[in-house]
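Engineer: curious how this folds, go ahead:
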Amino acid sequence: MQLQTGQARQQKQATPRLQGVACWLVVILLMTEALSGCVVHHLSADCRSSGLQEVPAHLPPDVTHLDLSGNHLSSLPNLTFSHLPHLLWLDLSSNTIDDLEPDAFANLTLLQVLSLHDNRLRSLPTSVFRPLPALRSLQLSGNWELWNVLAPRNQDIWKDLNLELFDLSGNSLESAAFPDTFSAMKSLKKLYLSGNQIQSFSKADFAKFEGQDFQTLDLSLNPTSRVEPGFFKVFKSVDDLDLSQLDLSLSDLQGIFADLAGANLTRLKVNDFEFSPSVFSALRPDTFENLAGTSLRHLGMSSSAVQDISDHSFRDLAELVTLDLSLNALSRLPQQAFSGLPKLQVLVLSSNPFSQVPGEALAAVSLTLETLELNDVPVDEIHPGDFGNLPRLTHLSMSGLLNGRLQELSPRCFQGLPGLTVLNLQQNRLAGLPDGVFSGLHNLQVLLLSQNRIAQLQETSFSGLPNLRVLDLSGNNLLASLPERIFHPLKSLEELRLNENSFSNFFGAVKLNGLNKLRRMNLTSNNLGLLPIFDPVSTLEVLDLSDNQVFNEKVTYVSERPFRNLSNLVYLSLSDNRLDVIQKTDTSSFFEGLGSLKVLKMSQTGDPWKSFRNATIFYALPALRVLDLSSSGIAALPRKAFWVHSHLEGVDLSNNEILSLPGQLFPPTPTSLQVLSLRSNRISVLPETRYDYFVRGLEILDLRDNFFQCDCDVRWFIAWANSSGVVQGWEGGTYTCSSPSSLRNKPLSSYNPDCMTYTSLYACIVTTSLISLYILTCFAVHKYGWWFGYVFYVAGRTFRRREVARNPARRFRYDAFVAYSSRDERWVTEELVRNLENGDPSYRLCIGARDFVGGVAITENIARSVEASRKTICVVTRNFVQSSWCNYELQASEGRYRVFDPWRSNLVLVFLERVPDRVVARHKQLRTVVERDTYLVWPRDKRRGPLFWARLMDALGEPLGQNDQPDLDLIEEDFV
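Structural biologist: Below is the predicted model:
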C-alpha cells in the first residue's frame, strides 16, 4: 500500500525526460482511433473497447499479451484461446461474461495473469482453471453474484492452483472461510477481500494460511463488526494491511494493533468516514500505543473525520516515514502534534480547513520532512515565516485541486525552505508574482503555476532561480506584453510551458535570450498568428504549436524558414492550424533546418503539399519516423512523397479524402515502416503493385471505413489480412464491400471470388497481334510509302492554309521566341534585339531573361513562351549544344510545331560559329532540323551583315501589327 499521494509522485517526476521514438509512436498512433480495434504491436494485442462479441480468431499465434477489456463478450466456449498457446497475460475485465465452459482456457499452459474483473459470473466450472498450471495472478473482483465461490462444494475449483495474487473484492461474499484446497497455496502473497459482505473474521477462516507471509491483505469496505482476538497472529507477517471502513470501535482496533505487534507491519490504512461518531475524531497519545512494537513506516488516515490531534499523539510510531491526514476536519494543529516522529519524511495535510499554514506544528519534524502537501486548503495568503525553518523540505504542494483559495504571495514568503526543488501552486487565484517572491530558492528545479489568473509579470519575477529546470505558466491570462528580459535569469531552464494563455503575437525571440538549455516548449492553445525565428533556442528538442492561428488569413507575413536554427528538434506539432491560407510568401523551404526531427504532427492543418506548393516539402526531414496528417482534407498524395524517409515508422493519414496511394510513395524497401493508418478515406481499389511492396512489412495497418470495390484485384489483400493479423478491426464489421451493388455490405473477410485467369492466353494473343501489325506496317510503308507522303502533303497544305487565314495577332503575343545560351546573351541584346526590335520593321521578341514570368517553373515558362510565339529563333553555338535548357527549348519548339503543321518550318537556326559535325550528330533533334531546314550563318565579314538581317526577316515573315493586341481569351490559360 503506497500512502504517498499521486500528486506527490507527480511532483517528484515533474521534470519530464525526452522519451525515445518508440514512445512517441505508441502515444501518437497506437493510442488514437486505432484503439477502437485490435492493435497488434510486437507481441501484444490491444482489443480494448472494440465492440467485440467474440474473441478474434485471426490474431497472431505468438501473441503473449491480450487485452479484451471493455467489450461485449458474454460467454467463453471451450477452446476459446487454443489458437494462442503463448499467452502470458489475459485481461477479460469489464465484459458481460456470465458463462465459462470447463475448457475455455484449454491450451494456455503458459498463462500467468488472468483478469475476469467486472463481469457477471455466478458460478465457476470445477475444472475451469485446471489448464493453467503457470497461473500466478487471478482477479475475480466485481462479479457481484459470485458470492458462493468459497463454499466447500466449490473447493475443487482451486485445486492445484499456486497463486501469488488473488482478488475477490466486490463479490458479495458473506464469509471468508477458505476451503481446504487453499492450504496448499503456500505462494499466496496478496489477498484482496474488499467490498464484500463479510461481517466477521475468525482464526478458523484463515487457518489454511497459518504461518504464511503476506505482502498485501485488504479487508476494507466490509460491514465487519468483529475480528476474533489473535486473528492476525495466524500469519507470520503482514507487510501492507488495509482496515478502512470496517465497523469497529477504537478498542477493537487497538486490540488488532496489539496482535500486529510482531507481524512486521510496514503499511497500515485505517479510516471510517461513513461512521458517526468517528473513532478517530480525536487522536490521543494512547491511540497508537499498541503499535509501538511494529516497524510501521506508512500510516494512512485519509477521510477519517479527524477533528483534533493532541500533542505527542504519534509518539509510539518512531519508524513512521509517511503520514497521510488528508480529507479530515483539522483546522489547527498543536505545536507538538508530530513530536516523536524522528524519521517522518512525507506529510499529507491536504483538504483540511486550515486558514493558515500550520508552521509551528511543522517545527517538530523540521530536520527530516522532505515532502509537504497542503493542497486545497483555504489559505488566502502566504507570509514570510509561515513555514518556519524546514531545511530538508524538497517538495511543497499547495495546489487548489478542488477550490483553490491562494490569492497572494508576499515577497520572501518561502524563506526557510532552502532545499526546495519542487513547488506546486497550480489551480489557485494568483494574479501576479511580486519582486523577490522566490528569493532564497536557489535549488528550485520545478515551478508549477498553471491554472491561475496571472495576467502580468515583473522583469524580476523569476530572479534568484538559477537552477530552475521546469516552469509551467499554462492556463493563465498572459498577453504578449511580457517584460523583455523576464526569462534571462533562468540559465538552467529546460522546459517552458506557456500553453492556454492569450498570446496573439509571440513575445519575440529576443525575450528567450539566455535560455541556452531549453529543450521543451509548449505554446498550444494560444492565438499565435506569427512564428518567430527561434534563433536563441537552438537546443529545443520538443516544440508544440498546436491549436493556434498560425497562417490564418489575417497574417500578412510568414517566415520562410522559421525553424532553420532548430537542428536538435525531435518533436514538432503544428496540428489544428490552417495551412490552406499560407499563400502569403515563399514557404517551399518551410521545414529547412529540421534535420533531426523524428515526430511531426500536422493533424487538421489542410493539405501540406497544396499549401506549400512543393511535392517534396518533407524532404527537409530525413530523420522523420512518425508523421500525423490525419483530418487534413488530403485528396491525393504526390509520388515519392516519402521517398527519402528510410527511417519512417508510422504514418497517420486517417480521416482524409484519399482515393488511392500513388506508386512509389515509400522507398523501394521501407523496412522501418510499422504503422500506417488510412482509416475513413475514400479508397476503393487496392492494386497489389502499389501496396504489396510495403504492407507486408507492417505491424499495424488500419483501412477501416473505406469504400472497397470487391473484385479479383482485392483477393491478394484479403488472403494476407486473414493470415497476418496486422489489419486492425478486420473482424469488427468495418471492412465491407461497397461495390458492386450485389455485394454491398458483404464482409471482406468472407469474400472469396472466382478469379480463374487467362493471363497467358491473353498475353499470347496480344503479342501475336502486335507482331503481325508491325510486319504489315513495314510492308505497307515499303511498297506504298510515296502514297502516304502525298496524303500527308495534302493534309498539311489544307491545315496550313487555314492557319494562315487566321489573324496571327489574335493567336500570338510574340513574333519569335529566342532560344540561346546565357553565355551568348551579349550578341542577343546588342545585335538581335537592336536590329529586330529597334529596327524597321519592328518585331516582338520573347527573351527569357527579360520576359519569363517570375515564380513559375522554367519548364512552364518555356512552354508558355513557345506557344505564344509564331516562330523560334535558335542561336546555335557550342554553348547552346552543351546546354540542357537550350536543348529542352529546341525540343519544345520542334514538338509544338510538328503537332500543328508537320511540314511547315517554324524554327529558324542561326549559327554564330561553326559547330563541328560530330557535335551536331550527337544531338538527334538538332541534326534532324539541320538536315531538313535551311539555316543562317552569322557572317564574320560585317559587310555581309545587311544581307543576313534581310534573310532573317524574310524567314520571320511580316511582323505582327504594332497596333494589334493579342486576344487574351486565346492565351489566357498559358499566362494567367
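Engineer: every contact and neighbour count from this point should use C-alpha atoms.
Structural biologist: OK.
Engineer: A176 reaches F201, doesn't it?
Structural biologist: Yes: with contacts counted by Cα atoms under 8 Å, A176 reaches F201, the gap being 6.8 Å.
Engineer: show me where the stretch 151-300 of the chain has strands.
Structural biologist: Using DSSP state E, counting those that start in this stretch, the strands found in the stretch 151-300 of the chain span residues 165-167, 190-192, 200-201, 213-218, 226-227, 237-242, 267-269, 282-283, 298-300.
Engineer: do you know which of the ones you listed lies nearest N655?
Structural biologist: Nearest to N655, of all those, is strand 165-167, at 42.1 Å by Cα to Cα.
Engineer: now show me the structure for the sequence below, then we'll compare the two:
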Amino acid sequence: ILFLLLLVCMVIPVGGFALKNCHVSRNTALCHNEILNAVPQDVPKTVTSLDLSGNKLSRIRRADFSHVPHLIQLDLNRNYILQLDSFSFSNLTSLQKLNLNHNKLDKLDSNVFHGLWSLTELRIAHNKIKVVSSTSFQSLPSLRFLDISYNKLQNLTNANMILEQLPQLQEFLTNTSVQLHAVDLSLNPFQDFRITADVFPNLLRFSIGLNKRKPLKWDVKKTFLRRVSSLDISQLHLTLSDMRSLFQAVNQTLTLLRLNAMKQNPNKLINLSCSVPSMSTLQFRRNKLRRIEARLLELCTNVTKLDLADNDIQAISEDAFKCLLRLKTLTLSGNKLPFVPSATRNLPGRYKLDLKSNSINRLQCQDFANQTELRILYLQNNSISNLKDCVFEDLVRLKILKLQSNKIIKLNNAFKRHLPNLRFLYLSNNQLAMIEKEEFKGLRSLQNLSLHQNNLGDLNEMSFSGLKNLIHMQLKANNIQKKDLDSDAFNALVSLKLLDLSNNHVQYKSEHPCKAPFSHLSHLEDFIFSAQRFRLKSHLPARGNYYVDLQGNTFTCDCNNAQFLRWIKTSNQTQFYDAYNFLYRNPPSFKDKKLLNFDPSSCMVDTGFICFVSTTCSIVGLMLASLMFHFMRWQLVYSYYLFLAWLYDFRHQNKQSANQYDAFISYNNHDEPWVMDELLPKLEGEQGWRLCLHHQDFEPGKTSKIPFSTEPALLHLFSSFRLFDDQKDVLILIFLEEIPLNQLSPYHRMRRLLKRQTYLSWARAQNPQVFWEKLRRALQSGDDLDEGRFCPGLLQTP
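Structural biologist: I've put the predicted structure just below:
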C-alpha cells in the first residue's frame, strides 16, 4: 500500500484506475479470497505474478491465461479445481512457479502442462490425485522442484518414465529419482514401506509420516538413507526396534531430526535420538512434556538447536540444559511457563531464545543476565504488563526483540540506555497510551519499530528522539490525532522510508493549506493514511500517488463525489485498492450500495452556476433599463407610439376605404394666389385630379399624396412629422423659390431628407409644361415609390 509523502496540503490532480476483483502492485496482481468462479480477464497483461488463491475456481480452461503471457509466478492454491484442460497453460512460456496445492484434482492427463518450458517449481500437494499420465510432465524440461505429497497415490508403476522426462529435477516430494536430493512421502496412505534396492544414492532429505493407528511395516535396505542429513518421522508409528535400526542407518550423516507428535515414550525417544552423534538439530514438538529435568537431555551434548515448542511445559529445572554446551537456539514457545526459566541463564553462548505464547507475566532484571551473545529474543503472546529499566541491560548484541500481543502499559525507560544494536522492535497489540520523552534514545541502530494496535496519543517532539536510523514505523490503529502530527514528533526520523498511520483519528477540518507534518522526512517513500476514524466531514490533504488505500472510510451518496468517481474510472495512473467494494453509508436509502454504481451524469447540471448567471443577467438588465429610462425616456415613448402606429397600419392595410381626394394641398397664405391661379386649374381642370385644400374644404381623412408648397420659414415644422419617420413617399415638396443652403443647416434632418427624397422646384422651371408633367407623374406613383424612381436631376430640371 503506497502513499507518497504529504509535503503540502494542496490538491494535485492525478489519474487512477481500479480492477473489479484484483489489486495490482508492482507487477503483482492480487486476486486472492475474492470468491471468483472464473479467471478475471481485466488483469493487465504486464503483470508477472498472479495470485488467485482462496477462490472458487473449479476448472481451468485453455484460454484462461492467454491475456497474461508474461507471468512468472501463478498461485492457484486453495480452490476447488477438479479439471485442468489440456494446453491450459500453453501460453505461459515464461512461467517459473506454479502452485496447485489444496485443490480437488484426481488425475493428471497428457499435455496438461504443455508449454511450461521455463517452469522450475510445481506444487500439486493436498489434492486427490490417483492417476498420473506417463506424459504429464514431458513439457517440463526445466523443472527442479516437484511436490506431489498428500495425495492418494498408491503406486507409481510408470515412475521411471515420468522421472526420465525431468532431467533437472532435484527435489521430488513423494517419490524417487536417481538424482533426487529430497523425498517427502508424508501423509500418504502407505501401509508397507519396502525398499530393497539402492535407489536413493543422492538422497539428503527424507520425510515420511501418517496418522494411522497401526504401525507401519518398515523394510528398508540399510544403505537407503546412508547420505540423509534431514529426517522427518513425525507421527510415524514405528516400533522402538525399527526406530533404532532407522537411526543406525543415518548415524553418520544425520544433522536434523524431527520427532513431532510421537506416540512413544518421550524420554526414550530423546535418548534414542541423541545417541546419533552427528545430530545437531532436534525438533520435539507436541509430545506432552510437562517438566524438563537434567537427565532428559544429558545425551544431547552435540545439539545446537533444540525445539521443544507446544509441549505444555510448566517447569524446567535449573540444571536442565547444563549438558547442552553447544546450544545456540532454544525454542520453548507454546508452553505454560509462568516466568523466564532460570535454566536459560546458564547458556552464555546462546544465539536465539524463543519464549513466545507462554504465561509469562513479568520480567525480572536477572532473567537475561550475562546473555551478551543473544541475538534474537521472542516474548510475544504472553501476559507481560510492565518493563523495568534493567531488564535488557546485558543484551548488548540483541538485534530482534518481539514483545507484541502482551499487556504492556508503560516502557519505564527500558529502551532509554540499553540495546545499542537492536534492529527490530515489535511492541504492537499492547496497551501503551503514550511515549515518554527520549523513551527510545538508546536504540540508535533500530530500523523497524512496530507500535500498531495500542492506545498511543499525546506525542511530543521528543517521543522518537534518537531513532535516526529508523526506516519502517507502524503506528496504525492507535489514538493519534492531528495535534500529534503537528507536535513535530516525527522530525527526528530523518531516515524513515515507510510510515503507517492508518486507522487513527486524524481529521482535517479545512481545505486550506496547513502545516506539513512530515516535511523533515526527506527519505519517506511509503505513507499509509487510510481509514481515519471520524464521523464528521473531513478534508484529507491530497497529492499525487500511485497506489491509494481508502478502505474503511465513510462515503456519502451526493454529487460531491462525482469528480472522485471520474478520477477512479477514467484515469490510469493511480490504483485505488478495493475500489469496487467501497460502500455508501449515507443517506439511509443508499446504505450498503456500492460507490462505483453511482451515475455521476446526474450531477452535470450545475444549479448554482445557472442561478448565478440568471441573477447577474437580471441585475445588469435592470441597470441598463434604469439608465435608458433616465437618459432616453422621451425617445422611448416616441418609439413606442411609433410602433403602435405601424402596428395599426399593418393590421388595417387591407381594410382601408377608398379615398375621397387624390391629394391634400397644404400651403402658406402668401402662396394662395399661386395655388388658386396656377396649381388648382392645372391639376383639377386639365389633369382631372380631385384636390382637398386646407383653407377651403379640409376634412379629416387619409389621402394618398400631399402636394405641399412652402417657404423656408416653415421648413422646421416638418422635422418631427411622422410621415417622414415612416419613410413613405406620401409628400411631394414644391419649392416656389430657391432656398440657400445656409438656411437649411440648422435643420439637419430636413437637409438630409432633401438630399435623398424627390422634390419639385417651380423657381427653376423654365418650361412650365415640363413642371406640370413631372407633378402629374408624381401624383400617379404609388406608395411604394422608391427613392431612385425620380432622380433629383430630372425633377429639378429648370
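Engineer: coming back round to it: output the strands of the stretch 151-300 of the first structure as a markdown table; include the columns mean neighbour count and distance to L52 of the first structure.
Structural biologist: Shown next, in a markdown table, are the strands of the stretch 151-300 of the first structure (neighbours: other Cα atoms under 10 Å; distance: least, Cα to Cα, whole Å):
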| stretch | mean neighbour count | distance to L52 of the first structure |
| --- | --- | --- |
| strand 165-167 | 19 | 25 |
| strand 190-192 | 20 | 29 |
| strand 200-201 | 18 | 41 |
| strand 213-218 | 20 | 33 |
| strand 226-227 | 18 | 44 |
| strand 237-242 | 21 | 37 |
| strand 267-269 | 22 | 39 |
| strand 282-283 | 16 | 53 |
| strand 298-300 | 23 | 41 |
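Engineer: with distance to R878 of the first structure added, can I get those strands in TSV?
Structural biologist: Listed next are those as TSV, based on distance: least, Cα to Cα, whole Å:
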stretch	distance to R878 of the first structure
strand 165-167	88
strand 190-192	90
strand 200-201	106
strand 213-218	91
strand 226-227	108
strand 237-242	92
strand 267-269	92
strand 282-283	104
strand 298-300	91
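Engineer: which among those strands is found nearest to S49 of the first structure?
Structural biologist: Closest to S49 of the first structure of these, according to Cα to Cα: strand 165-167, at 23.0 Å.
Engineer: mean per-residue distance, the closest one to the second structure?
Structural biologist: Once the two models are superposed, strand 165-167 of the first structure sits on average 3.8 Å from its counterpart in the second structure (mean Cα distance after the TM-score superposition for the first structure).
Engineer: where in the second structure does the longest strand belonging to the first structure fall?
Structural biologist: In the first structure, taking DSSP state E as the definition, the longest strand is strand 869-876. Alignment of strand 869-876 of the first structure against the second structure: no match, by TM-score structural alignment.
Engineer: by contact count, what packs against that strand?
Structural biologist: Using 3 or more Cα pairs under 8 Å, 6 or more residues apart in numbering; DSSP states H and E, the elements in contact with strand 869-876 of the first structure are strand 814-819, strand 907-911.
Engineer: quick one, the first one and strand 907-911 angle?
Structural biologist: Regarding strand 814-819 of the first structure and strand 907-911, their directions subtend 50 degrees when assessed with axes from the mean of the first three to the mean of the last three Cα atoms, to 10 degrees.
Engineer: what range does the next helix or strand after strand 814-819 of the first structure cover in the second structure?
Structural biologist: Next along the chain after strand 814-819 of the first structure, taking DSSP states H and E as the criterion, comes helix 825-827. Aligned using TM-score structural alignment, helix 825-827 of the first structure spans no residues in the second structure.
Engineer: how far does helix 825-827 of the first structure sit from its chain's centre?
Structural biologist: Remark: helix 825-827 of the first structure is offset 57 Å from the chain centroid, using Cα atoms, centre = their mean, to the nearest Å.
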